[in-house]
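>>> Next one to model:
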Amino acid sequence: MEKKEFQHIHLIAIGGSIMHNLALALHDKGLKVTGSDDEIYEPAKSRLATAGILPEQEGWFPEKLDAKPDAVILGMHARADNPELQRAKELNLPIYSFPEFIYEQSRDKQRVVIGGSHGKTTITSMIMHVLQHLGRKFDYAVGAQLEGFNHMVKLTDDAPVIIIEGDEYLSDPVKRVPKFHLYHHHIAVISGISWDHINVFPDPDMYRDQFRIFAEMTPKAGTLIYNQDDEQVQLVSVPRNPADIAYIGYSVHDHSIRNGKTILHTKKEGDVEVQLFGEHNLRNLSAAKEVCKKIGVKGHDFYEAIKTFQGAAKRLQKLGESTTANIYRDFAHAPSKVKATTEAVKKQFPQRDLVAVLELHTFSSLNKNFIPQYAGALDLADEPIVYFSPKTIEHKRMEMLTEDELKAAFKNQNLKVYTDTEALQQHLLERQWQQANLLLMSSGTYNNINLEALTQAVLKA
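Prediction:
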């Protein structure tokens, strides 16, 4: 079936992180783009306004659909009873979720989909960095704003391959299917499986099952690249038909740490110094290397390109450094990622104290039934700190947490618990930062803490 041609596309919930990037990508492609949303925040607001496609006012306006766009794309944070969605159905317009539309636009391309509970943004961005470094044409859809790329989505007519970060979360409020089931990959990666999204997948088996389905969707002559060190991944990646599908396991790239620098050891290229660190990232690097090899990138070219990779935003992102202290920010919130990130910073700088501050922000991380998954996650921190906002718990209508419950769940009696941003800031500023690193882990904002000001203050302390 040929790819459909569109002239006018309407996005319901255009203000979302990935949705506004899709809108910008379609606008760049020369299509007419309209959309609606009941709330549009920065940076989406300014970016859409600059492109001339910001809705005139916030809210839902079913009459916008009377222009009969060629396609309607439904964002995840629209409700199933959205009035514009109802009008689109009445008019019998083609309605797509984000992943369905990406698939529609990439039917004639080789589709590489990176799945996993953690590491998928980093692996996707590594592959994109290498391909861009080599001047290769490629399309992409990734869940973070990356250095050197204008948008999180790019769709062209001539790129032969598309690199997609394959999220296991639901595609849209109607079909409620995991996004990565809808891309129909040729090459798939499973980077790790660690129970998450408890509000959608209430038990670990149901969650893991989504990855089993993803693995089993690998077509004849397709490739499944998987983390062979992860027991949960092994359960879903057992070769079913090795004659038809290439199964490629990967592990941590051979390396050593010298004076806080990571050196890769390779057979043909010798030692290669890279800017990223941590065993989880060196495992991610191995996954990216296997994907690149499959799409025709030579080993020499991969290593040459990866030397300049600085990491994805908020993934062990260095906010600042002095001669005796470094400050990092990481998106880590799932237990396995918190453990891996804490371990990475401690192993890279074993002689320095590590202050690790984790914000509990997601539905899963604030759920009393889920929190025991964090047992031991902060053990390698010299000073483990957990922060959460009572307002977030109230907003999510969840049961309040206590300090004793958190210490018991983390199995760490040294744990300090803060529920007030100013008190947390005060504590960090009063601390000595000689030979100490600060690691901030959150998918939130610590209740709008000014990280730039905090960084400057800590480095002067």
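
>>> all contacts plus neighbour counts: C-alpha atoms, from now on.
Noted.

>>> Which helix or which strand is home to Ile114?
Here Ile114 sits within strand 110-115, counting by DSSP states H and E.

>>> With Pro55 instead?
Counting by DSSP H and E, Pro55 is part of no helix or strand.

>>> Report the contact partners of it.
By Cα atoms under 8 Å, 6 or more residues apart in numbering, the residues touching Pro55 are 34-37.

>>> structure for this one too, so we can compare:
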Amino acid sequence: MRIHFIAIGGSAMHNLAIALHKKGFRVTGSDDVIFEPSSTRLANYGLLPKENGWFESNITADLDAVILGMHARLDNPELIKAQEMGLKIYSYPEYIYEQSKYKLRVVIGGSHGKTTITSMILHVLNYYNRDFDYLVGAQLAGFETMVKITDSAPVIIIEGDEYLASPIDRRPKFHLYKANIGVISGIAWDHINVFPTFEDYISQFNKFINTIVEDGKLIYCKNDLELRKVVVNSNATIDKISYTIPNHEVIDGVTYLLPQHTPLQVFGDHNLMNLNAARLVVEQLGINEDDFQKAISSFTGAAKRLELLNHTKETSVYKDFAHSPSKLKATIDAVKAQFTNRKLVACIELHTFSSLTKEFLQQYHNTMKKADIAIVYIDEKTFKHKKMEPVSENDVQTSFNDKNIVFFSEAEQLESYLRSLNFENTNLLLMSSGNFGGMDLVKLALELNV
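The predicted structure follows:
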């Protein structure tokens, strides 16, 4: 098979390119810019384009398929030529389905927790040396790539994103996989540039339920009221299996599952609900609860999901991907509940299109109330890059309903402020889907004033 990737540098795209290369396909690709770690990882497999840019000469009649990434635009010259030549053009989720349509497909959807649930399932299956394929949205310890596609594996575990599949396919990605076992972790409005109303966003999850194959299974969180309404009102002919927070206790900052008293390396109600979702999935794959608990006790978390950067007897520093209102509040609540005797400095970088929109900013109302010091950072260059009207400190404080929020728009000033604080008996939580203006978070974590 000869496959060409348009916009090969994307996170999922370059991992799929590597997976198909390892499968024995002839893979080429192009992009106008490729950042790390994609660049080095593509180079290691001989897949890095010789030069950046789009070139019509890359599109030839002997291509079996073209895979189109979201980074490409509708006027991309390679896309236009492929269309003119009548070549088969896939989005990456479409091609994942094409490669897995004879496998059992587990698809994890939801506004939050997708990566963690997927990671937990992968960890348990890997612990027992199961043969499986996967697509996950973060780099995991013990897994070389974020995508694996083989001919032999009978099952594939897919993190199902609700964002659009490609510039020419405006369906949410998770609609394309046709799950045998579907998971929905919860519903909290996101991607307002694509789904301008909450009702439109909710409808995508109803459509996802209807894509689950007949007599398939849906595993869902019954703690989420919006999700519960969607599931109750669904007429899909599938089994509906609910989950909630498992019985547990916290002793000296460690969470234990009951009644077996299994110690965990993750914490917080959302992580515990994610764990229950993963348990129900692997139960469908033949792994019982006792074996699940044995395996999950060694799970340390997905990258950037309450990732511990450094800790002392009095301070823990965490990095988290939280950026939406529900994720922000849940992450702050989790750290406060785990360390009841410590103060918390919580810092979020508003980075996504949704979070920088003044209308949507109001969704952050009261989300940081449990933080002892609440900090909001917005890189001033982000507004120029996204061609958006800047929001002010007053806009942020009003929307968050907190006049004590400390606001920064320059990374150097934020870092200086954090270094000036005393972190004795205090935790630091750094949350962003961006990179805090290039700040070295690990170095910061090691050098804080404790």
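
>>> about what we covered before: which of the contacts of Pro55 of structure 1 lies closest to Gln434 of structure 1?
Asp37 (48.0 Å; Cα to Cα).

>>> which residue lines up with that closest one in structure 2?
Residue pairing (TM-score structural alignment): Asp37 of structure 1 is matched to Asp31 of structure 2.

>>> Roughly how far does the counterpart of Met273 of structure 2 in structure 1 sit from Val274 of structure 1?
In structure 1, the residue paired with Met273 of structure 2 is Arg283, using TM-score structural alignment. Distance of Arg283 of structure 1 to Val274 of structure 1, computed by Cα to Cα, to the nearest Å: 13 Å.

>>> okay, the two: which has more neighbours?
Taking other Cα atoms under 10 Å, Arg283 of structure 1 and Val274 do not tie; Arg283 has more neighbours (22 against 19).

>>> so which strand or helix has the more buried one?
Element membership for Arg283 of structure 1, per DSSP H and E: helix 279-294.

>>> and that helix, how far from structure 2 on average?
Mean deviation of helix 279-294 of structure 1 from its aligned counterpart in structure 2 after superposition (mean Cα distance after the TM-score superposition for structure 1): 0.6 Å.

>>> helices and strands around that helix, which ones?
Counting contacts by 3 or more Cα pairs under 8 Å, 6 or more residues apart in numbering; DSSP states H and E, helix 279-294 of structure 1 is packed against helix 120-133, strand 223-227, strand 246-250, helix 299-306, helix 335-348.

>>> among those, which is nearest Ile164 of structure 1?
helix 120-133 (7.0 Å).

>>> could you give me the residues in structure 2 that the closest one aligns onto?
Mapped onto structure 2 using TM-score structural alignment, helix 120-133 of structure 1 covers residues 114-127.

>>> which of the residues in the matching stretch are buried?
Residues 114-125, 127 are the ones in stretch 114-127 of structure 2 that count as buried (16 or more other Cα atoms under 10 Å).

>>> now do stretch 408-419 of structure 2
408-409, 411, 414-415, 418-419.

>>> how close does the residue positioned nearest the centre of structure 1 get to Ser191 of structure 1?
The residue lying closest to the centre of structure 1 (Cα atoms, centre = their mean) is Thr121, at 4.3 Å. Between Thr121 of structure 1 and Ser191 of structure 1 the computed distance is 10 Å (Cα to Cα).

>>> which residues touch stretch 33-47 of structure 1?
8-17, 20, 23, 26-27, 53-55, 58-61.

>>> how long is that stretch end to end?
14 Å.

>>> how about stretch 395-410 of structure 2, which residues of structure 1 does it hit?
Using TM-score structural alignment, the partner range for stretch 395-410 of structure 2 is residues 405-420.

>>> can you pull the contacts of the alignment partner in structure 2 of Ala377 of structure 1?
Matched to structure 2 by TM-score structural alignment, Ala377 of structure 1 sits across from Thr367. Neighbour list for Thr367 of structure 2: 325-326, 328-329, 400 [criterion: Cα under 8 Å, 6+ apart].

>>> if we go to 6 Å?
Lys329 (Cα atoms under 6 Å, 6 or more residues apart in numbering).

>>> Provide a complete list of residue ranges assigned to helices in structure 1.
In structure 1, the segments counted as helices under DSSP state H are 17-28, 44-51, 83-90, 98-105, 120-133, 204-216, 231-236, 279-294, 299-306, 335-348, 390-395, 403-410, 421-430, 451-460.

>>> Make JSON lines from the ones you listed and add distance to Pro178 of structure 1 to it.
Shown next, in JSON lines, are these (distance: least, Cα to Cα, whole Å):
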{"stretch": "helix 17-28", "distance to Pro178 of structure 1": "15"}
{"stretch": "helix 44-51", "distance to Pro178 of structure 1": "24"}
{"stretch": "helix 83-90", "distance to Pro178 of structure 1": "20"}
{"stretch": "helix 98-105", "distance to Pro178 of structure 1": "9"}
{"stretch": "helix 120-133", "distance to Pro178 of structure 1": "15"}
{"stretch": "helix 204-216", "distance to Pro178 of structure 1": "7"}
{"stretch": "helix 231-236", "distance to Pro178 of structure 1": "16"}
{"stretch": "helix 279-294", "distance to Pro178 of structure 1": "22"}
{"stretch": "helix 299-306", "distance to Pro178 of structure 1": "31"}
{"stretch": "helix 335-348", "distance to Pro178 of structure 1": "21"}
{"stretch": "helix 390-395", "distance to Pro178 of structure 1": "25"}
{"stretch": "helix 403-410", "distance to Pro178 of structure 1": "29"}
{"stretch": "helix 421-430", "distance to Pro178 of structure 1": "35"}
{"stretch": "helix 451-460", "distance to Pro178 of structure 1": "33"}
